[in-house]
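Student: the following comprises the amino acid sequence and a computationally predicted model.
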Amino acid sequence: MTDTLTPVLTDNWDAERSWTIESYEAQGGYEALKKALTMSPDEVITAVKDSGLRGRGGAGFPTGMKWGFIPQDNPKPKYLVVNADESEPGTCKDIPLMMASPHTLIEGVIISAHAIRANHAFIYVRGEVLHVIRRLQHAVAEAYLAGHLGKNIHGSGHDLELVVHAGAGAYICGEETALLDSLEGRRGQPRLRPPFPAVAGLYASPTVINNVESIASVPSIIAHGPEWFSSMGTERSKGFGIFSLSGHVTHPGQYEAPLGITLRELIELGGGMRDGNRLKFWTPGGSSTGILTEEHLDVPLDFESVAAAGSMLGTRALQVFDETTCVVRATLRWTEFYKHESCGKCTPCREGTWWLVQVLRKLEQGQGSESDLDQLLDQCDNILGRSFCALADGAVGPITSSIQYFRDEYVAHLTHGGCPFDPAASTLFAPAGARA
């Protein structure tokens, strides 16, 4: 079973003082940078395109294609921005990557900036993770002293200034255009598009915005070749990724494997379900993706297969919940988070998430009637696809999917005048048709 794991980004995490430049270079770090600097920017972009690397931040857009959108005839400076504002409930891959091996990200930043001809790059980090910010800043200082950053990097003629920027703790700044506004010193709110960041992004200049894991994957592609990367994964979802397994499993943690691995395999790698309990529901990509159930254990975890199952691969934040969990309560808690984190710019999100919480609270307390479930679904339908960014869409996903698979559990709350779930029995609720 362990042969299914492909430690690349996580390969050096167990090395002594893996976060230092000495440890990183001892294991071949920055060799890919030296190779990339002998290539033209277009050759680097072509290599990333040929690898099939898709964005690891949730949307899965082809990374090389995004780089190719930068108009090189635009006289304005080009910028590279790394989205390290990891705030999605259940998502926990970028922060350990930056803590354990910040130079993997920094090397990826330098290569990527070379590819898009950018002389300024920014790593926008979630403000609460001060320990990560300090580690990144120290690693950047090490890279400057080693000549990997600054003027005329290794005699290539390429200049790059890299800034680590701490955000102010807003979930909305994980949305790329809200991140740009925050980086410019304004309140983080999504921008209306077009224009898109590739044309008018940071300081109204051409900008590429990529997730931490996307950029950190670039050095291995350059070092081993695009064919090596594309040999892993599935036909349309190439390569490897970090799967964050959390919740009711024996050994939660980060498992790096090719895209297309199943949750059943990952749970086996994680020692099975906690206390031998049975899986009830799970999220494939954090709390903003529709929940799936035991019947989806063998769905390949790639972009296409998870979408066909009615959810999104997202950030591969696999939150696993066993039979002792009340799905209504879990859905309410997630929705309260989105209500709190809405920036308030657009009405469907600002008002919609507030009303979703009101109805869910009534249902969780056993108040109202079954018609409230239809009202809840109608509210979700009126919110979906009608906001500036994907926050509102993410808020409705868990609600609609939980009603789809666990409507009986919602009705039972109404019948019993509150949550009737008895963890000791652990067989009261299940997806329709899952048990006789």
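Tutor: Structure's in. What do you need?
Student: hey, let's count contacts and neighbours off CA atoms from now on
Tutor: Will do.
Student: now Ile267: which helix or strand?
Tutor: Per DSSP states H and E: Ile267 is located in helix 263-269.
Student: got the contact list for Gly314?
Tutor: 56-60, 284-286, 289 (CA atoms under 8 Å, 6 or more residues apart in numbering).
Student: just the buried positions in the helix holding Ile267, please.
Tutor: By 16 or more other CA atoms under 10 Å, the buried positions in helix 263-269 come out as 263-264, 266-267, 269.
Student: stretch 295-305 too?
Tutor: For stretch 295-305, the neighbour count (16+ other CA under 10 Å) marks 296-297, 299-305 as buried.
Student: what's the closest of these to Asn119?
Tutor: The closest of the buried residues of stretch 295-305 to Asn119 turns out to be Phe303 (CA to CA; 32.7 Å).
Student: nearest spatial neighbour of the closest one, chain-adjacent residues omitted?
Tutor: Leaving aside its chain neighbours, Phe303 sits nearest to Leu313 (5.4 Å; criterion: CA to CA, 6 or more residues apart in numbering).
Student: ok but that neighbour is inside a strand, no?
Tutor: No. Going by DSSP: H, G, I helix; E, B strand; the rest coil, the assignment for Leu313 is coil, not a strand.
Student: quick check, it in contact with Leu301.
Tutor: Yes. The pair Leu313 / Leu301 is scored as a contact, 6.7 Å apart, by CA atoms under 8 Å.
Student: what sits in contact with each of those two?
Tutor: Common contacts of Leu313 and Leu301 (CA under 8 Å, 6+ apart): Pro284.
Student: dump the contacts of Gly314 to CSV, plus secondary structure and distance to Leu183.
Tutor: Below are the contacts of Gly314 laid out as CSV (DSSP: H, G, I helix; E, B strand; the rest coil; distance: CA to CA, whole Å):
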residue, secondary structure, distance to Leu183
Arg56, coil, 21
Gly57, coil, 18
Gly58, coil, 21
Ala59, coil, 21
Gly60, coil, 23
Pro284, coil, 30
Gly285, coil, 26
Gly286, coil, 25
Thr289, coil, 27
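Student: just the buried residues of these.
Tutor: 56-58, 60, 284-286, 289.
Student: ok, so of those, who is nearest Thr177?
Tutor: Closest approach between the buried ones among the contacts of Gly314 and Thr177, by CA to CA: Gly57, at 14.2 Å.
Student: now the closest one: how far from Ala307?
Tutor: Remark: distance between Gly57 and Ala307 (CA to CA, to the nearest Å) = 16 Å.
Student: and Phe243, by the same measure?
Tutor: Taking CA to CA, one finds Phe243 at 17 Å from Ala307.
Student: okay, those two: which has more neighbours?
Tutor: Phe243 (26 against 14; other CA atoms under 10 Å).
Student: before we go on, here's another structure to hold up against the first:
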Amino acid sequence: MMTLAAEIDHNGTSPEKLLAPVLSAFWDQPDSWTLDTYRRHEGYEGLRKALAMAPDDLIAYVKDSGLRGRGGAGFPTGMKWQFIPQGDGKPHYLVVNADESEPGTCKDIPLLFANPHSLIEGIVIACYAIRSSHAFIYLRGEVVPVLRRLHEAVREAYEAGYLGTNVLGSGLDLELTVHAGAGAYICGEETALLDSLEGRRGQPRLRPPFPAVAGLYACPTVVNNVESIASVPAILNKGKDWFKSMGSEKSPGFTLYSLSGHVTSPGQYEAPLGITLRQLLDMSGGIRAGHRLKFWTPGGSSTPMFTEEHLDVPLDYEGVGAAGSMLGTKALQCFDETTCVVRAVTRWTEFYAHESCGKCTPCREGTYWLVQLLRDIEAGQGEMADLDKLNDIADNINGKSFCALGDGAASPIFSSLKYFREEYEQHITGKGCPFDPARSTAWADDKNTDGKNAHRGVNA
């Protein structure tokens, strides 16, 4: 696993100096996941500093740091903690969303596999702040090696006194439960996750009430992403000013960028928010030899795609938003000119149709019909009118479904039609995919595959 932190040169030139990574600082060391290794790198020092503060002061400190949720929406973490009512006589819960399922997203799972104690320390700090005595980690059930390693880290934390009764003599009693989900993309939506955690079918809840008022077991609940919570210990240990010295004014700090697809050196690149894809590609060896970038996603398949013209867009919440997309989970999937846009969008849409929980009509019916139209177009059996139908159906899903899954399904449709409508038309007028090896010689030069399986879509 490659890790890298870059210092951004605000003059627009390539980054020249490397900063020490934070979350990924010792991923490559032997036994990086153990408590001993974590403590050798100032592990649990942030917790000691947090326990010396009053809970309300701790919340204000995290809020002042400017830490924003790393799960996709970018909502301020400290503000989310502040929403929990105090003195209500109810139990408070912290739920960590580790159900990483977005196509192209791969940051929380490597983090948990290599450095689980950063999350555990962040959980203890967060629970102290919101006055919670029970926390849950909802982990994607398919990642069994991560589950085993996380269980072992929790055992170590209990044994060392970081969990359990009277944590470090602070008076805080905290239980931590690791729960393995059954493998449903919809459970990445926070209220569907809560339903699943309670033993019910994972489906989004109607809001209000919001989880901060009536979440897990109808009690006040904070739901945070893995990376969000894991970033807290470093802020407490090194200071909020240190954290704010990185990134941009409205999007401060460091974060993990998942670079995948047709790049020379894919992997996790930990850099300050605001770095550009051009800078990341410079550090990773660029697009694979002999090819050029065609399109890419800034935050996973549910975010509107970008093209070469967006290489210098600052990868922070404001910069990406101003350019017409969303930073999301910072899953930078890069596709070169051998990739058929129609095929890639079809595969993504098939995923969303399969993972729709079926609770609301726009998403349940809309994603089904999007798949039918896209399959016809890809096979050369579509009509020009189908392009307007695609746009119309996506519009009937976007903003009208019960949760954000519908919006995510519509995003690739809108953006691909915006930037690559001509390619859709070529499928229709040419009665098939122009990237089909049987119809085109464009694939013969793919040295990486010797001409076999060159047509790589979403999983390239």
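Tutor: Perfect, thanks for sending it. Nothing here was measured: the structure is a model prediction, and the numbers come from that model.
Student: helices of the stretch 51-200 of structure 1, start to end?
Tutor: Counting by DSSP state H, counting those that start in this stretch, the stretch 51-200 of structure 1 has these helices, from start to end: 63-68, 94-100, 102-116, 130-145, 176-183, 197-200.
Student: out of those, which is closest to Phe337 of structure 1?
Tutor: helix 176-183 (18.0 Å).
Student: onto which residues of structure 2 does that closest one map?
Tutor: Here helix 176-183 of structure 1 aligns to structure 2 at residues 190-197, judged by TM-score structural alignment.
Student: superposed on structure 1, what's the mean shift for that stretch?
Tutor: In the superposition with structure 1, the average deviation recorded for stretch 190-197 of structure 2 is 0.2 Å (mean CA distance after the TM-score superposition for structure 1).
Student: residues in contact with that stretch: which ones?
Tutor: Outside of stretch 190-197 of structure 2, the residues that reach it under the criterion CA under 8 Å, 6+ apart are 97, 138, 179, 181, 186-187, 201-205, 211, 215-216, 223.
Student: buried sites along stretch 383-396 of structure 2?
Tutor: 383, 386-387, 390, 393-396.
Student: whoops, I mixed them up, stretch 242-258 of structure 2
Tutor: 243-244, 246-248, 251-258.
Student: do stretch 398-408 of structure 2 as well
Tutor: Residues of stretch 398-408 of structure 2 classed as buried: 398-399, 401-408 (neighbour count, 16+ other CA under 10 Å).
Student: then stretch 326-338 of structure 2?
Tutor: Of the residues in stretch 326-338 of structure 2, 326-336, 338 count as buried by neighbour count, 16+ other CA under 10 Å.
Student: among the residues you listed, which one sits closest to Gly169 of structure 2?
Tutor: Nearest to Gly169 of structure 2 among the buried residues of stretch 326-338 of structure 2, with distances taken as CA to CA, is Thr329, at 36.9 Å.
Student: who touches the counterpart of the closest one in structure 1 in this structure?
Tutor: By TM-score structural alignment, Thr329 of structure 2 lines up with Thr315 in structure 1. Contact analysis of Thr315 of structure 1 by CA under 8 Å, 6+ apart lists 56-58, 91, 284-286.
Student: now the buried ones among the contacts of Gly314 of structure 1 in JSON lines, with distance to Glu22 of structure 1?
Tutor: Formatted as JSON lines, those follow (distance: CA to CA, whole Å):
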{"residue": "Arg56", "distance to Glu22 of structure 1": "28"}
{"residue": "Gly57", "distance to Glu22 of structure 1": "29"}
{"residue": "Gly58", "distance to Glu22 of structure 1": "32"}
{"residue": "Gly60", "distance to Glu22 of structure 1": "33"}
{"residue": "Pro284", "distance to Glu22 of structure 1": "36"}
{"residue": "Gly285", "distance to Glu22 of structure 1": "34"}
{"residue": "Gly286", "distance to Glu22 of structure 1": "35"}
{"residue": "Thr289", "distance to Glu22 of structure 1": "40"}
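Student: state which helix of structure 1 is the longest.
Tutor: As assigned by DSSP state H, the longest helix anywhere in structure 1 is helix 391-416.
Student: distance from it to structure 2 after superposition?
Tutor: Helix 391-416 of structure 1 differs from its equivalent in structure 2 by a mean of 0.5 Å after superposition (mean CA distance after the TM-score superposition for structure 1).
Student: and that helix, which stretch of structure 2?
Tutor: Counting by TM-score structural alignment, helix 391-416 of structure 1 pairs with residues 405-430 of structure 2.
Student: what's the answer for stretch 9-23 of structure 1, then?
Tutor: On structure 2, the counterpart of stretch 9-23 of structure 1 by TM-score structural alignment is residues 23-37.
Student: isn't Asp85 of structure 1 up against His165?
Tutor: No. Using CA under 8 Å, Asp85 of structure 1 is not in contact with His165; the gap is 10.2 Å.
Student: those two - which one has more neighbours?
Tutor: Comparing Asp85 of structure 1 with His165 by other CA under 10 Å, the one with more neighbours is Asp85, at 29 against 16.
Student: and for the more buried one, nearest residue in space, chain neighbours not counted?
Tutor: Arg126 (4.3 Å).
Student: tell me the contacts of the aligned partner of Ile125 of structure 2 in structure 1?
Tutor: Under the alignment by TM-score structural alignment, Ile125 of structure 2 pairs with Ile111 in structure 1. Going by CA under 8 Å, 6+ apart, Ile111 of structure 1 touches 33, 36-37, 218-219.
Student: Ala143 of structure 1 too?
Tutor: Listed by CA under 8 Å, 6+ apart, the contact partners of Ala143 of structure 1 are 21, 149.
Student: quick check: neighbours shared by Asp85 and His165 of structure 1?
Tutor: The contact sets of Asp85 of structure 1 and His165 overlap at 124-125 (CA under 8 Å, 6+ apart).
Student: distance check, the residue nearest in space to the middle of structure 1 against Arg56 of structure 1.
Tutor: By CA atoms, centre = their mean, structure 1 has its centre lying nearest to Thr315, at 3.1 Å. From Thr315 of structure 1 across to Arg56 of structure 1, the span is 6 Å (CA to CA).
Student: much appreciated, bye for now.
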